[in-house]
Each structure stands twice: as structure tokens, then as C-alpha cells.
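# here is a sequence with its predicted model. Questions after.
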Amino acid sequence: MKKVIVFGAGRVAGPAIRTLLERGHQVTVMDPVLERARRHVGDHPLGRAVQGDALIDGPALIESDPPDILVSLLPVALAVPAIELSVRYGISQVCPIYLNTARHLEDQIRRSGVTVLGEVGLDPGIDHISAARTIHNIHAEGGQVESFWSVCGSLPDHTANNNPLGYKLTWAPESLVGASVRDAVIVKNQKQVFYPRGETFRHYTLEEIQGLGWFEVYANADSTPYIQQYGMPEAKDVFRGTLRFPGWCDFVVATNSLGLYGQKKMSLEGVTFAGLVRQLAGAPAEAPVHDAVASFLGLPSHGLVLKQMEWLGLFDDRNIPISEGGPRDVLTCLFYEKLLLLPEERDLVVMQHRYRVFYPETRRTVLRISTLVERGGAGKETAIARTTGIPFGIGADLILSGRVQEKGLIGPTVPSINDPMLEQLEEMGIRFSDTEIEMD
């Protein structure tokens, strides 16, 4: 029996913890909210819930009962300190961190003799292992990947898509706000195209996913490392992006232009939402907030974006419920109020890869399309929890079983993880459907 410590018992923790318990591992879950940890462990004889802060109380827990592996489900901001715990105690770890953000720790991880498996989950995670396998198969058939297009979205199911933003949160609002001002890089005609600080939302396209309808698609983070990671140096176009229902991108552009993603702290005592928005728009206190924002942004006062802002509560004459913070914190408050997926509502996960493939021997060009669609919620596990959490459990189990021999900082596309994880996900019902279209 192997021992596992899981740090964090948030929205995606349940499927990860259950996967580990079902495989006979002893699992201790640490979270600042004890009831949250207990909910995921239940009365399983191999499970234990502990209250504590991973970075403050985690070392004592590790020292009192050393585990064989750590699973970090902590927020992104705490991912690097969690990896430092693995280095300090010589214990392998599975975590969601983007590999590029942990490169400065790579030598320390290697010297400590541990395995740190990053980019595990849905996106990043399942996107990597599914794409890497397909590209390997294309090359084995003698094909060349001319272009690669990959998108993913965690959305409300159509039955729960009932607000003007077309979006509901199944993950932390803080992460959504942070992602709205992230840089993005794609490759077009073998040249890099850079979108700084949320500019990607100005360059969205409309794309149809067969059977699901039309979505906005915008570039997400840096696509360039995956040319090497997926082994497709011949690709002329590489795009990794995010799916949203129509109306989201213009809202993000407008709120970003207004300064609502700013982090500069200020006193918010006695400040109303409308008052803060007037201030950001440079309008006097007596100005109608709706007209002030329309004028500042150069938008029609009757347009959708202004109506979205009004619905969210940005024009409300009520006090902001925090005494200090930046505009980003205020926007996060409203997301918590208005955008959380309710327990009785269903969510939707959509992932699609498109590969334009050229076969030199036959001079054929085909478009391969792989699509993953998962629905959840309505009193059961959400689709995002299932597709994000289960890969953590599988990844940790593969390391504990000795099937992963690689040491250092690695991603899920290494052969010892890629195929076994994808096969196990398929056995659990998480699988892609594939189609192929002949191109002229």
C-alpha cells in the first residue's frame, strides 16, 4: 500500500481522490476547510481528512508520516512553492503547473531524484496526450502535419446557459480573471504571432463544433512549445485556444479597456460598484454611469456589452463588499455572485483537435477531427471535475506503480504516461470521437 498526500480539496479534487482510493492507496487530504476534505474522503477506510494550510502545515504532515507521492491541487499561485516541498523532502509530485513556469526549478528537481509530473488535467493534460498520440500515428502512416488547431472549453451546458454572458464558473473566479489578461502566442505561416495582455480577445473567430453549435475561439497562452513537445516540426500553423459561447470576448475586451483587471490596491470603504466604474471611466460622480461607460469605451449605449455589465452588477449603487482591493478583486466578487454553476445545473466540456495532414506518397490531404464532449453536474460530479481530476489520480498511480522511470520535471506526453493514461481514460468513458475529411 502506497501513501499519498493530496493538498487541496477544491472543485476537481473528488475524482482524483476517488481514483487513488479505488486503486488501494492510502490517501490523506489536507485543506484549510476540514469539511471540504472530509466530503471527498467520506468514510473510506483508506482515506483521512486533515485541516491545514499546505505550505504552513504541510511540512509537519510530511515529516510525521512521509508519503510516497504528493498530489498538488492548489491554486496556480501556490504551485511553485508546492514543488519546492517535493524538492525539499525528496518526494515525487503530480501537479497542474505549466512546465515553462517551473523551468527555473528543473535542476533542483533533477538533483533531488524525484519526478514532478506537470500539465496534468484537462487543459493542460488530456489535450496533450490525445494530440501527441494522434500525431505519432500520423507520422507512422507517412503523413505530415501541415497545421494543428486545438481548442477546449469548460462551459455551462445549453440547458444552463441562461445569463447574458453565456458563461458559468466551475473553477475559481480568480483564475478566470487572471486568464483574461494572459499573453498568447500562435504560429501562422511558420511565424509567431504575439497577443499581449488579453489582446487575444480582440482576435477571436467564430467556429462551429458539429452537433453543438457556434462558439467564439481565442488563442490561449503560448502555443509554440508544443511544436517540439508533440513532435511536429513540419507544422506551418499551430493554434491552441479556448471556446466560449458568443458574447464573451467583447465583454472581456470592454472590461479590460475599462481597467477592471487592474491589481492596484485601494480603499473601497463606502465605495459603490457604480462609483468605482465612474472613477475608472474618468467620469464625475453625478454622471449617469451607463452613459459614462458607453462614452469611455466608444460603444453604443443600447449594445450587448453595456447590458452585460449592467446585469453583472457593475452599475449597481450598492457598496462593494470588500474594504480594500483592486478592480480585479471587485470583478471577482461579482463573478462569485452571478456566475457560479448551481448544484442542480449541468456543465459541458468540449475539446477538439483539427489536423491538416498531407501524405506525400499519395498526394492526399485530409482533415482529421478529434472531438471530446463530456457533460456532468445536476447533482453529480461536474464534467470539468471528472476530466480534470481523474488524470491526476491516474498520473500519481502510474508513478507509484513504478511504470514511470523518468526523473525531473516532465509532462504527460512521455511514453510511460501518455498511452497508459489515455487508455485508462477511455476505459472510464472519457474518449474522443474521430472523423476524417478529404481535402481538395
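Alright, I've got the coordinates.
# hey, let's count contacts and neighbours off CA atoms from now on
Will do.
# show me what contacts residue 309?
By Cα atoms under 8 Å, 6 or more residues apart in numbering, the residues touching residue 309 are 251, 315.
# so it lies in a strand, does it not?
No: secondary structure assignment places residue 309 outside any strand; it is helix (DSSP: H, G, I helix; E, B strand; the rest coil).
# tell me the spacing between it and residue 154.
Remark: distance between residue 309 and residue 154 (Cα to Cα, to the nearest Å) = 22 Å.
# and here is the other one:
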Amino acid sequence: MQLKKHLVTASYVDNAMSMMDEKAKNAGITILGEMGLDPGIDHMMAMKMINQAHLKKGKIKSFTSYCGGIPSPAAANNPLAYKFSWYPAGAIRAGQNPATYKSQGETVHVNGNDLYDSAVKFRIPDLPAFALECLPNRFSEIMATLARIGLFNDETHPLLQHENRPTFRNFLCELLKFHTNGMDEAPVGEKLITERIVELGHCKERGVAVKAAKTILFLGLNEQTEIPVSCQSAFAVICHRMEERLTYSDTEQDMVLLHHEVEVEFPDSKQTEHHSVTLLEFGKAKNGKMTSAMALTVGVPAAIGALLLLVNKIKTRGVLRPIVPEVYIPALDIVQAYGIKLMEKAE
């Protein structure tokens, strides 16, 4: 503020930032937030669709938005069909946040502990090859099972406080309540883990229990390897293993998928239209180096925001979000000119 320089960020405009609005105006600068993917392109696409409907005197009957950073099909080669392009602990904690949304005119609240259980299957009609799972406002039935086993508990675990470090296998047996006597040599394999998950009531469907068991084995949680001293909780243990086993190789592509659906009602003609827009972007390899789709779709909008300020296309001062035409119209044009395609459809 003292330097009187504009600021562009992909972060949310929170209350603390909003309170800087008057100071930014007095300093003659613009603080442009939410210029990434989500938030960012999602807001801009939404406002474009909504404002276009309003210009035609339409009424928004429903608005649904989906967004995720996931592996490309070729890279989804593990039981979770997921990999981390950022810190696993942050991603898992985000999946334990409470969510609130509106459906059929009613406000729905989902407790953070129930978020994984609220996942629903979803397919985009124009992209039928993608079998997706969606969570309200924030991954899956497998993750819900792992959570019930206790693998996301971040409290210090007594077994992990011992100077003599337990093995991953010992710790898994503890969580699954296996009697350790006689278990030292017994194979802890997929069948045994599956049966135990079902017996303990962690999962009602055997098919999901099998997937959870496969995930546990893939992460090496049954291995006779000592758990590092840095891991003092079950949460730290699984994050450690996920960092090792669920990361992208140098040649693997990630993928970003953003999809909006808007139902517009036109009172005059009593007709209803269904509008959708989809962004599908893959990581790109250039000169032997992979740039992730997440980096592209977060970084490009931020750069566009800076460009629009540099050429004085954004004249409004204060704290801004990209939900005004002054920002989202030129920004979306440049996003597409850069090669990030937005597939629009109206029925």
C-alpha cells in the first residue's frame, strides 16, 4: 500500500483483504484477487453466463459448478485414481472442511467429518469417458473408509511415541485391531484387510472395502519398514506414504476439469434453457519439461490480471474480484487466445 503498487493474487478475497478497499482507493491502486482457476476462471465463466441470461431477461433457476485438479487418464494408475500436485496434508484437510450449498431452494450443510461420505458419482454428457466423484464445495468413498479406519486422525498416537519405532505393518494392525500375537509372520494381504474393514463396520459395501484394501497395500502400509520418527500421528503416517507413492513422475500429465451448468428460465416465453461451459486442460510437455495444467490455469489468469492493469484496461481502484465485466470480459478473451479453451453449449 505504501509503495502504491497494484497487486494481483490468485487467493480468495477474504474479510481482511476486503477491509483494505478504502485504503487501496485512496492510494490509487487496485488489489485484484481471485485471479486463478478456482477461484478465478470459474467466477469469470459463471458471471459471463449469468449476465448473458439477465440481458435476455432470463431468470437463473439453478447454477451448478464442478472443478478439480486430477490426473490424466494415463496417470490415474493407482487404486485411488488420484495423485497430488500439492502437499497431501493440505488436500486431505480440505476434504474435511464443512460445506454449505443450496439445492432445490434449500440450504444444505455437510459436516466436515461426513464430507467424503457425501461424494456422488458424476459424468459430463460431452465427456462420457470420465467417471468422476464430486464433493460439495471441496475425494471419495475410498477416502471415507480410510478416514473411518483412523488414518486421518492427527492426534499423537501412543504407538508412535515409542523410541523403538513400529513398522507400518504393526501400526496398520493396531488401527485394524488385529491381535498382534501371532500376527508377526501372518500375511496381511488384500483379503484379510478387506474382511477386517467390513467386520469393523468401516464400510458397508464389500466392493468399496476391496478398493480401500488395495489402496492400503499400494501405499505400503503393510510393509515391515520402520515408520520415520517425524510421523507422530496416523495422519502424518499416511501423508508420508502419499507423498512417496502418489506423486507425478516427470513425464506424467495432470488434468484440470471445470464445468458449469446453468438453467435459465424465461418468464415471458415460459421456456427454459440449459447452458453449460467446460474447461478441459492437460499438462503440457515442452523441451523435455512438463508444465502442469494446474500451474497453467492458475498462473495464466494471474498474469492476465497483471497485463490488464499494466495497459490500464482495469481502471477501477480498490479491492476487486473478477466478477465485473471490466475484468472478466477481456480476461476470458485472453485466456482463450492463450489456448485454454472454454467449450460452451446451449440447449
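Alright, I've got the coordinates. Please read all numbers here as calculations on a predicted model, not as lab measurements.
# can you calculate the TM-score here?
The pair, once superposed, lands on a TM-score of 0.83 when counted by TM-score structural alignment, normalised by the length of the second structure; 323 aligned residues with a Cα RMSD of 2.5 Å.
# and the residue nearest to the spatial centre of the second structure, which of the three is it?
The residue lying closest to the centre of the second structure (Cα atoms, centre = their mean) is residue 68, at 4.8 Å. Under the three-state scheme (three-state DSSP), residue 68 of the second structure adopts strand.
# now the alignment partner in the first structure of it: closest residue in space, sequence neighbours ignored.
By TM-score structural alignment, residue 68 of the second structure lines up with residue 153 in the first structure. In this structure, residue 153 of the first structure finds its nearest non-sequential neighbour in residue 243, 4.5 Å apart by Cα to Cα, 6 or more residues apart in numbering.
# in the second structure, what stretch matches the helix or strand in which the one you found is found?
Here residue 243 of the first structure sits within strand 237-244, counting by DSSP states H and E. Against the second structure, there is no aligned range for strand 237-244 of the first structure (TM-score structural alignment).
# average gap between the longest helix along the first structure and the second structure?
In the first structure, with assignment by DSSP state H, the single longest helix is helix 383-400. Average distance, helix 383-400 of the first structure versus aligned residues of the second structure after superposition (mean Cα distance after the TM-score superposition for the first structure): 1.5 Å.
# that helix maps to which residues in the second structure?
Using TM-score structural alignment, helix 383-400 of the first structure corresponds to residues 293-310 of the second structure.
# for that stretch, list every residue counted as buried.
Along stretch 293-310 of the second structure, these residues count as buried under the neighbour rule (16 or more other Cα atoms under 10 Å): 293-294, 296-306, 308-309.
# same check on stretch 176-187 of the first structure?
The neighbour-count check on stretch 176-187 of the first structure (16+ other Cα under 10 Å) flags 177, 180, 181, 182, 183, 184, 185, 186, 187 as buried.
# any idea how far the last one is from residue 151 of the first structure?
Relative to residue 151 of the first structure, residue 187 of the first structure is positioned 15 Å away (Cα to Cα).
# all strands of the stretch 151-300 of the second structure, in order?
Using DSSP state E, counting those that start in this stretch, the strands of the stretch 151-300 of the second structure run over residues 254-266, 271-282, 284-286, 289-291.
# what lies in contact with the third one?
What that stands for is strand 284-286 of the second structure. By Cα under 8 Å, 6+ apart, strand 284-286 of the second structure touches 251, 253, 290, 291, 292, 293.
# ranking those residues by neighbours, who comes first?
residue 293 (25 neighbours; other Cα atoms under 10 Å).
# could you find the closest non-adjacent residue to it?
Nearest non-adjacent residue to residue 293 of the second structure, counting by Cα to Cα, 6+ apart: residue 283, 4.1 Å away.
# biggest separation within the contacts of strand 284-286 of the second structure, which pair?
251 and 293 (13.1 Å; Cα to Cα).
# ok so, going back, in the helix or strand following the strand holding residue 243 of the first structure, which residues are buried?
The element immediately downstream of strand 237-244 of the first structure (helix or strand, assigned by DSSP H and E) is helix 248-258. Using 16+ other Cα under 10 Å as the test for burial, helix 248-258 of the first structure gives 248, 249, 251, 252, 253, 254, 255, 256, 258.
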